[in-house]
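Asks: Quick one, fold the following:
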Amino acid sequence: DRPLKLRRAANGFYYVNGTPTDCVHLAVTGMLEQQPDMVVSGINAGANMGDDTIYSGTVAAATEGFLLGIPSLAVSLVGRELKYYETAARITTELVQRFAAQEFRQPWLLNVNVPDVPYEQLQGREVTHLGKRHKAEPVIKALTPSGETVYWVGPAGKAQDAGAGTDFHALLGQRVSVTPLQIDLTQFNQLDAVQHWLGQL
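Replies: A predicted model of the protein is given here:
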């Protein structure tokens, strides 16, 4: 319910007073004279694996590009101290160059997680599917110096499904995970059950 404002930083980059999705939407539909060849979102500081993708602003921005008909990447650096952004940048460059050399026939949405290690220590790249986390840890209650109660969001849950083929498993082996995503979240195997339940009302 508020207008978006476009600003230009001293380094020449543009920024918007909105969400990552707003940035992509404004650029593609209102700013650029022609549609870009690709949307790259990130590098996000921290993992976007498994259930994270549902909440992620980084993935949401790439999803907006995909919905606008543009091949899109969401890139995240996974680790504790996050020292090796150059590793994620180099992987991103490789993927963009691969796309430029051999385009897909249809737009795609790829979620990329890169281990926070020197590039030379990467153990490869792996096409993966999403794993699953345990539920998040509880919020942490605290008091400010003025006596006001505040709540810190608890840490993300640990991996529940980190089996072979998942993004979690790839990262545990210091491999880059590349996961193709889709938009439709419909739980098709529950359609009949919900229809039966709804018929009881």
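Asks: CA atoms for contacts and neighbours, from now on please.
Replies: Fine.
Asks: Please point out which parts of the lengthiest helix in the chain sit buried.
Replies: In the chain, assigned by DSSP state H, the helix with the most residues is helix 85-101. Neighbour-count burial for helix 85-101, counted by 16 or more other C-alpha atoms under 10 Å, picks out Tyr85, Thr87, Ala88, Ala89, Ile91, Thr92, Val96.
Asks: Return the residues in contact with the last one.
Replies: Okay, so that is Val96. Applying C-alpha atoms under 8 Å, 6 or more residues apart in numbering, we find Val96 in contact with no residue.
Asks: Please generate a structure for the following sequence too, so the two can be compared:
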Amino acid sequence: MRILLSNDDGFRSEGIITLKDELSKTDEVWVVAPEKEQTCISHAITLHKPLRLTDHGDNIFSTNGTPADAVLLGLRVVLPTLPDLVISGINKGPNMGQDVSYSGTVAAAREGAFVGLSAIACSVSARKAFRFDTAVRAMRHVVDNVRDCVGVPGVFINVNIPNIPWESLQGFVVTRLGKRIYNGKVIERTDPRGRKYYWVGGDSAERFEPIEGTDLHAVDKGFVSVTPLHWDTTSHVNIEKFEKIFHGG
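Replies: Here you go, the predicted model:
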């Protein structure tokens, strides 16, 4: 199987290197990833400056573009033919709930889904001391289980892995997106020249609605969360309601 790896942490990130080493034991693996970290850049693509590719050997390429750019370049320029699978990660930090809208990791997988490819975004739920040993074993399990599956057009998988020893994992569970509780804080400070500047985010406290069946609840309880996503974000259940509003039906 031919696999394209990308991420938003950069091509030197331990997560993507460790995952490449593991998957290369059984598959043909290519890396096309940003040259530097681009956390929370979402699905931005570069239109107003040239993109560059650097070949580092061993099927590893970096670009000055975004995660979505990296996948696009991988699919259209670098790989000799389209891959069987696109994987983004392993990300340093969780991507659950509303995170998926901000995440460059998820966007890289979504870019693969845009062209009808099977795609997986994967993240380890921690802010430091990342257990990539556990995360890589979890991803090996996920990849081996989807290997023979026919991808559903437009659908991709978002995997979040608890930052605990492999032996402590409670299993794998299919979930829906949960709801994070962001503090929404913006910190104002003043630089030495008297000009104001701002930090978005405030503290990094992890708060969420503890609803069973969600990705946030599953990871909190020690399960690997597997959430099927779709690039079509239309609220289909509300179409009829709004048709009545705008067309007087």
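Asks: Got a TM-score for the pair?
Replies: Overlay of the two chains. TM-score (TM-score structural alignment, normalised by the length of the first structure): 0.87; 199 aligned residues with a C-alpha RMSD of 2.4 Å.
Asks: can you list the buried residues of helix 85-101 of the first structure in TSV and add distance to Val178 of the first structure?
Replies: Listed next are the buried residues of helix 85-101 of the first structure as TSV, based on distance: C-alpha to C-alpha, whole Å:
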residue	distance to Val178 of the first structure
Tyr85	17
Thr87	15
Ala88	12
Ala89	15
Ile91	11
Thr92	11
Val96	13
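Asks: Just checking, which helix or strand succeeds the longest helix of the first structure along the chain?
Replies: strand 109-115 (DSSP states H and E).
Asks: Report the mean deviation for that next one after fitting onto the second structure.
Replies: In the superposition against the second structure, strand 109-115 of the first structure averages 0.4 Å from its aligned positions (mean C-alpha distance after the TM-score superposition for the first structure).
Asks: Which residues are in contact with the residue most central in space within the first structure?
Replies: Centroid-nearest residue in the first structure, with C-alpha atoms, centre = their mean: Val59, separated by 3.0 Å. Listed by C-alpha under 8 Å, 6+ apart, the contact set of Val59 of the first structure reads Ser41, Asn48, Thr53, Ala74, Asn111.
Asks: mind redoing it with 7 Å?
Replies: Thr53, Ala74 (C-alpha atoms under 7 Å, 6 or more residues apart in numbering).
Asks: and what of Val40 of the first structure?
Replies: Ala62, Ser72, Leu73, Ala74.
Asks: Spatially, which two of these are the most separated?
Replies: Among the contacts of Val40 of the first structure, the pair separated by the greatest distance (C-alpha to C-alpha) is Ser72 and Ala74, at 6.9 Å.
Asks: Between these two, which contacts overlap?
Replies: By C-alpha under 7 Å, 6+ apart, the residues touching both Ser72 of the first structure and Ala74 are Val40, Ala62, Leu110.
Asks: which stretches of the first structure form helices?
Replies: Going by DSSP H, the first structure shows helices at 20-26, 52-55, 57-67, 85-101, 167-172, 191-199.
Asks: okay if I get these as JSON lines plus distance to Gly147 of the first structure?
Replies: Shown next, in JSON lines, are these (distance: least, C-alpha to C-alpha, whole Å):
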{"stretch": "helix 20-26", "distance to Gly147 of the first structure": "34"}
{"stretch": "helix 52-55", "distance to Gly147 of the first structure": "31"}
{"stretch": "helix 57-67", "distance to Gly147 of the first structure": "33"}
{"stretch": "helix 85-101", "distance to Gly147 of the first structure": "39"}
{"stretch": "helix 167-172", "distance to Gly147 of the first structure": "40"}
{"stretch": "helix 191-199", "distance to Gly147 of the first structure": "47"}
